[in-house]
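Enquirer: I'll drop the sequence and a predicted model, then ask my questions.
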Amino acid sequence: MNDIAELKNFVVAHTRSQGLPPAHYDPLLSRIEDDENGTPGSWVHEWSAEGARLEAEGKPLDASVHYNMARFPFVDGSARQEALERCTASFDTWRSDFPAVERLDIDLAGGRIRCWTAGLDASDPKPLLVMTGGIVSVKEQWAPVLLQLGALGFAGVVTEMPGVGENSLLYGADSWQMFSAVLDAVGDRADTSRTYALALSFSGHLALRAALYDSRISGVVGAGAPLRDFFTDTAWQRKVPRITTDTLAHLTRSKPDEVYGLIGDWALTPEELAALRIPVAHVTSLRDEIIPPGDARLLRERVRGVRLLAHDDVHGSPLHFAQTRLWTLLSVLRMRGGFGDQRVALTREFARLRYGGGNRA
């Protein structure tokens, strides 16, 4: 059972990333009293009830968003399992009107990676953008962006970290290999020699390690990624919010009091970061309560030519989501090259938000 105050606090970044305004989610959150397994007034019940209402109104994508919030932060019982299933089913209903968005299952020895894709074409293989969220966000949260990638010359894959959503792999020291498995699976329908990873939060750590071993990865754009200090600083770990520690324990199939000992040697070393020979861009939250400031400092000091954007905000920078969305997309286009008109337009819009009072758009 999760702490309700933490749930309400940390879900805000995810509601904002999916376009839910405070006027919508504040009344819903006020109705939530506990985190029981689906009973009235509980986290899962209230979010799922709103999802069911939207589903009945013929709004499957909106319903999927609410079912996603209901299963947040991870499946810990029958109610959240049902919410996850309804989240993916509602998204599948929505994407039935958009045949460009297709499902891809990748079966490996340790489990199955499930993905949403667009633009995969053996006769016209395009550069690939792989998008992943962190330890609490499912692929359906980000998959609608697939509809925009064709106009930017990309094929796309959106998937999840091991243990998150429908990804049944164990989150472990070798989880970076999932990126290579995805590229292998689509290599006949995309130009995987030009692959760019838009890897948010903890998946950014995996993408950077993967780039050390897989030369097909041509650039990594991340936000709020743990690199070294998160894995090694025991004093910082004692201050990490319970929701993060519990989620990590769930994904690694360990216990909260064991998980930091388990992941301690997952840190990227300064030498590994200095060995990266690809463009890297990263968004940092200056008041991040999950990722220690030393990790962003390590990027700046060790990664050659890194581009950094800093927000005076908490983890996920919920008050700056519009800026982050534009900047990360612009960063991918800079790495790819070309599409000058789109880059100019994105640069102007980013400047308007950054310097023109539009932070909360």
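Expert: That came through fine.
Enquirer: Please count neighbours and contacts with C-alpha atoms only from this point.
Expert: Noted.
Enquirer: can you tell me which residue is nearest the centre of the chain?
Expert: Residue closest to the mean C-alpha point of the chain, counted by CA atoms, centre = their mean, is residue 133 at 1.3 Å.
Enquirer: got another, please set it beside the one above:
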Amino acid sequence: MSYVWPLDPRELFVERYPQMLGFGLPAEDVDATRAAIDDMWPDAPGGWVHEWSRLAESYAATGRHDLAAAAYGWAKFPTLADGPKRSALARQTEQYTLSAAGFPVDFERRVLTVPHRGGTAQVAIHVLAAPGLPAEAPVTLASGGVDSWKMDLHSLWVQLALLSQTRVVTFDLAGTGETSHLPMTPDGGTEIVEGIVAEARRIGNGKVAHFGLSMGGYYSARTGLTAAVDASVVLGGPVEAAFAPGRGFAFGMEGIVGNALGFDRPPSSDELSDVFTSFDLRPYLDQDAHAPMLVINGADDVHIPQHDTLVFGDRRDTRVELVPGTGHCAISKLPEVLPVIVDWLKQTLNG
């Protein structure tokens, strides 16, 4: 189930341009692609998926599979709403796998069968580890949000694997990326995560941390609050206020979220609100069973209210950081934030 919706590509460039450069694409290539795009959905010259795919093809032809994977990542952005977007994701996966030989970490791709709503589901994971990492090292699960998926955040996960000395297992949330065949729901999505947690406990020393960014932070908050994992990092995750009735969306997020939730047409505001209220983590916030947690976000986030970070402030075994001068997930200050996360993970997982 999927749908397209009115979306101005110029707005996406306004918000995402720093991220495009930050994850490795040359500025001159991004600028040229930006100038060529004048429409979001048509798979034709001037269309988003067409122009980004054309750039990706040029990289692939010269053996720059890493840049091709990044460009195909933007071609399928922001969601798999149609066939050309799904094709771009398949090509991104192909180019990403081809680039793995040049990774500074050991890499393995697996497809897990995990429980889901009374049956099972197939979920692709990527396992990244520093060369020579002992088999008994802890495991850190890692995922992005509704529009930045496991391959898109590769450079972040590599740094996490190298610095934390944990085996990093990346995956796409239900409703996103290679798990788009399953709708994003509070319980079904958590069931997917818990299946990956069970696998993670088998491939390391039994200790598992969960690092979630953006909507991934919702699920890491939930596994942390229920102590399904041994440590939880929540970076810009929606928790309570973000799901309040009447909340609006910025930069096309309404359509992105609607697709992830499994709608086959643009939902009404009331329909979105009805679904979103079921995500509210207040019942878990009212309990005191949580694992150690680190909760961080930028103070100027346009997507997630400050409340959803500060609400953790008086909880035991919990560290809260609201970073000034940066926005959603403190992306512009990740070089400062990542060492905080790594140090906390090392201290927490080593007891």
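Expert: Yes, it's here. Keep in mind that this is a model prediction, so the values were computed, not measured.
Enquirer: re earlier: which position in structure 2 pairs with the residue nearest to the centre of structure 1?
Expert: The alignment partner of residue 133 of structure 1 in structure 2, by TM-score structural alignment, is residue 144.
Enquirer: excluding its backbone neighbours, what's nearest the residue in structure 2 that residue 332 of structure 1 lines up against?
Expert: Under the alignment by TM-score structural alignment, residue 332 of structure 1 pairs with residue 345 in structure 2. Distances taken as CA to CA, 6 or more residues apart in numbering put residue 164 closest to residue 345 of structure 2, at 7.0 Å, once the chain neighbours are dropped.
Enquirer: How about the contacts made by that neighbour?
Expert: Applying CA atoms under 8 Å, 6 or more residues apart in numbering to residue 164 of structure 2 gives the contacts 342-343, 345-346.
Enquirer: Which among the residues you listed count as buried?
Expert: 342, 345 (16 or more other CA atoms under 10 Å).
Enquirer: got a markdown table for the contacts of residue 164 of structure 2, with distance to residue 334 of structure 2 and secondary structure too?
Expert: Putting the contacts of residue 164 of structure 2 into a markdown table (distance: CA to CA, whole Å; DSSP: H, G, I helix; E, B strand; the rest coil) gives the following:
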| residue | distance to residue 334 of structure 2 | secondary structure |
| --- | --- | --- |
| 342 | 12 | helix |
| 343 | 14 | helix |
| 345 | 16 | helix |
| 346 | 18 | helix |
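Enquirer: and the corresponding residue of structure 1 for residue 267 of structure 2, how far is that from residue 333 of structure 1?
Expert: In structure 1, residue 267 of structure 2 lines up with residue 256, judged by TM-score structural alignment. For residue 256 of structure 1, the distance to residue 333 of structure 1 (CA to CA, to the nearest Å) stands at 40 Å.
Enquirer: so the one helix or strand residue 295 of structure 2 maps to corresponds to what in structure 1?
Expert: Assigned by DSSP states H and E, residue 295 of structure 2 falls within strand 293-298. Residues 280-285 of structure 1 are matched to strand 293-298 of structure 2 when aligned by TM-score structural alignment.
Enquirer: Check the offset of that stretch from the chain's centre.
Expert: Put simply, stretch 280-285 of structure 1 sits 14 Å off its chain's centre (CA atoms, centre = their mean, to the nearest Å).
Enquirer: ok, now stretch 29-44 of structure 2?
Expert: The answer for stretch 29-44 of structure 2 is 24 Å, by CA atoms, centre = their mean.
Enquirer: which residues touch that stretch?
Expert: Taking CA under 8 Å, 6+ apart as the rule, stretch 29-44 of structure 2 contacts 4, 7-10, 13, 20-21, 45-52, 55, 84.
Enquirer: how about the helices of the stretch 251-351 of structure 2, start to end?
Expert: Using DSSP state H, counting those that start in this stretch, the helices of the stretch 251-351 of structure 2 run over 253-260, 269-277, 282-285, 307-310, 334-349.
Enquirer: Any chance of a PyMOL selection covering the buried ones in the contacts of stretch 29-44 of structure 2?
Expert: Filtering the contacts of stretch 29-44 of structure 2 down to the buried ones (16+ other CA under 10 Å) takes a single PyMOL command:
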select buried, resi 4+9+13+20+46+47+48+49+50+51+52+55+84
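Enquirer: From the contacts of stretch 29-44 of structure 2, which land in helices?
Expert: 9-10, 13, 20-21, 48-52, 55, 84 (DSSP state H).
Enquirer: Among these, which pair sits farthest apart?
Expert: Greatest spacing in these, by CA to CA: 21 and 84 (23.6 Å).
Enquirer: Tell me which residues touch the alignment partner in structure 2 of residue 43 of structure 1, please.
Expert: Alignment note (TM-score structural alignment): residue 43 of structure 1 maps to residue 48 of structure 2. Contact analysis of residue 48 of structure 2 by CA under 8 Å, 6+ apart lists 9, 37-42, 75.
Enquirer: Please repeat the previous calculation with a cut-off of 7 Å.
Expert: Contacts for residue 48 of structure 2 (CA atoms under 7 Å, 6 or more residues apart in numbering) come out as 37, 39-41, 75.
Enquirer: Please list which of those are also found as contacts in structure 1.
Expert: Mapping the contacts of residue 48 of structure 2 onto structure 1 (both residues aligned by TM-score structural alignment, their matches' CA atoms under 7 Å) leaves 37, 39-40, 75 still in contact.
Enquirer: Among those residues, which ones are in helices?
Expert: Counting by DSSP H, those place residue 75 in helices.
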